[in-house]
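Enquirer: I'll drop the sequence and a predicted model, then ask my questions.
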Amino acid sequence: MTSSRPIDGTVFEAVLFDMDGTLVASTPAVNRSWARWGREQGLPENFRDTVGHGKPAGEIAAELLPADRVDEGAARIQAIEIEEIHDVTMLPGANEALDAVPGERKAIVTSCSTPLAEARMEAAGVHRPATIVTASDIVHGKPDPEPFLLGATRLGVDPTRVLVVEDAPAGLQSGRAAGMTTLAVVGTHEANELEADLVIDTLELVRFVPVDGGVRVEIVEKGTPRPARA
């Protein structure tokens, strides 16, 4: 039997936001970068069909390249992606959401490396929080729980009282594995591909209200409940 955790009206100790596809529209840049990288590496055009969105570049390189080429390949895709930022923009409601959550109760948790995260945040005009967890900070990336658990640790909050805002299956799996409640935003994936406690079309439908002990989340227009837990 499955059940989902309530989100609308719930007070969370903190909110952890994914970046790409959740706060920042970077899909065209990502697609250009990986297509260029794939050509350079001699991979088939459809090579990305075998890897999931939302994973760190180093882990993707390790899945696709011989062991002796992984480090070089990971460094190369990072360099390409840092170049490909001219059309990276903010998604609707993203900065408003970041601004509404108090500084000590929010973080960005991204599968980008630190240099790439910095480049995309600057290009998009992200109102960046003080706490940011990147692939450079962890050993195991999404879907492993480590990134979100590190975010909770840095904020000093109970993981079971944290809301994860994500757009990708790997990130949602990471949040669930960390014991957190998950809110999925449709964009890089269709709603029926996202397993979360609640799925919404845009962050514009969410209101974050600071209260004693945390942040109350209010859904302006109800999304689609998609049970995520056994």
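Expert: All right, it came through fine. Numbering: from 1, shown residues only.
Enquirer: Only C-alpha atoms from now on, for both contacts and neighbour counts.
Expert: Will do.
Enquirer: Residue 126: what's it in contact with?
Expert: 23-24, 90, 95 (C-alpha atoms under 8 Å, 6 or more residues apart in numbering).
Enquirer: Farthest-apart pair in those residues, please.
Expert: By the measure C-alpha to C-alpha, 24 and 95 form the most distant pair in the contacts of residue 126, at 9.6 Å.
Enquirer: Neighbour count: those two, which is higher?
Expert: More neighbours surround residue 24 than the other of residue 24 and residue 95, with 22 against 17 (other C-alpha atoms under 10 Å).
Enquirer: Tell me the secondary structure of residue 112, please.
Expert: Look at residue 112: counting by DSSP: H, G, I helix; E, B strand; the rest coil, its state is coil.
Enquirer: wouldn't it be in contact with residue 60 here?
Expert: No. If you go by C-alpha atoms under 8 Å, residue 112 and residue 60 don't touch, sitting 12.0 Å apart.
Enquirer: who has more neighbours, these two?
Expert: More crowded of residue 112 and residue 60, by other C-alpha under 10 Å: residue 112, with 24 against 19.
Enquirer: Relative to residue 137, how far out is that one?
Expert: Distance, residue 112 to residue 137, using C-alpha to C-alpha, to the nearest Å: 10 Å.
Enquirer: Included below, for side-by-side comparison, is a second structure:
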Amino acid sequence: MPLLQAHTLLFDMDGTLVDSTALVESTWADFCGRHGLDLAEVLAFAHGRPTRETVHRFVADAPLAAAETRRLVAHEESETTGITAVPGAAALLAALGPGSWAVVTSASRRLAEVRLGAAGLPVPELLVSADDVTRGKPDPQGYLLAAERLGREARETVVFEDSPAGIRAALASGARTVVIGACADHDHEAQRHPDFRGFSVAPADPSRPGVTLTVPEPVAGGRPVRR
């Protein structure tokens, strides 16, 4: 199997480490029902973006949008039905050393902690959430901030993402980008894998500091590994 080398690994959460699809879709379906909106259109915009941005995109009245955001956030932070880890994610994270990985998510910190816990995944030492940025994905601010806090350049990291907005954010940051899941909305150097099965931490190589992963071959439509 090929190797993938990076100083640090940065992971999106929803859809990448955590499968929250059913809960996310039911939450936005209720929102659409209250406001007479098309669910497919809302989901297409919402994937990878902070809740507040999606609400303000579809609800013009500012006080109503603020109230809806509070309502949705409260529901998301209290409901964990159907939350599971993406296959292979738990084993991969367990094999990574402290400080070698971080999460960059469009969720709030509280929601990220709830969903990681519900999926049986650890909370990393560094978690960059929607609370930490002023511009959400597809803006690269979150990934640039994570790299800065780790004392690295973004180009020294590998980002794992699943949504078009997240993929654009990762690529814009200059990070090498790996797509997890079914999204085919990517070009450049992004490779694609259905999940983390087949990924493993390679034996340490003193001449190559950081993290070395053995990875399966990308699925059709993906790109070869950049060594």
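Expert: The structure has been received and is ready for your questions. Just so we're clear, the structure is a prediction, and the values are computed from it rather than from any experiment.
Enquirer: about what we covered before: please point out which of the contacts of residue 126 of structure 1 structure 2 shares.
Expert: Mapped onto structure 2 and checked by both residues aligned by TM-score structural alignment, their matches' C-alpha atoms under 8 Å, these keep the contacts 90, 95.
Enquirer: ok, which stretches of structure 1 are helices?
Expert: Secondary structure of structure 1 by DSSP state H: the helices cover 27-41, 57-64, 70-83, 94-100, 114-124, 146-155, 169-177.
Enquirer: how much space between residue 84 of structure 1 and residue 171 of structure 1?
Expert: As judged by C-alpha to C-alpha, residue 84 of structure 1 and residue 171 of structure 1 stand 23 Å apart.
Enquirer: Please apply the same query to residue 133 of structure 1.
Expert: On the measure of C-alpha to C-alpha, residue 133 of structure 1 and residue 171 of structure 1 end up 13 Å apart.
Enquirer: These two: who's more crowded?
Expert: Neighbour count, other C-alpha under 10 Å: between residue 133 of structure 1 and residue 171, residue 171 has more, with 29 against 24.
Enquirer: Counterpart of that one over in structure 2?
Expert: With TM-score structural alignment as the criterion, the equivalent of residue 171 of structure 1 in structure 2 is residue 166.
Enquirer: for the closest residue to residue 9 of structure 2 other than its chain neighbours, what are its contacts?
Expert: Nearest residue to residue 9 of structure 2, sequence neighbours excluded (C-alpha to C-alpha, 6 or more residues apart in numbering): residue 101, at 4.6 Å. The contact partners of residue 101 of structure 2, taken as C-alpha under 8 Å, 6+ apart, are 8-11, 124, 126.
Enquirer: now, the most widely separated pair of those residues?
Expert: Once C-alpha to C-alpha is applied, these give 8 and 124 as the farthest pair, at 12.3 Å.
Enquirer: Overlap in contacts, these two.
Expert: Counting by C-alpha under 8 Å, 6+ apart, the residues touching both residue 8 of structure 2 and residue 124 are 99, 101-102.
Enquirer: Out of these, list just those in strands.
Expert: 101-102 (DSSP state E).
Enquirer: What is the aligned counterpart of residue 102 of structure 1 in structure 2?
Expert: Aligned counterpart of residue 102 of structure 1 in structure 2: residue 97 (TM-score structural alignment).
Enquirer: And for residue 20 of structure 1?
Expert: Match for residue 20 of structure 1 (TM-score structural alignment): residue 14.
Enquirer: Run a quick check on that match versus residue 23, I expect a contact.
Expert: No. Counting by C-alpha under 8 Å, residue 14 of structure 2 sits too far from residue 23 to count as a contact (10.8 Å).
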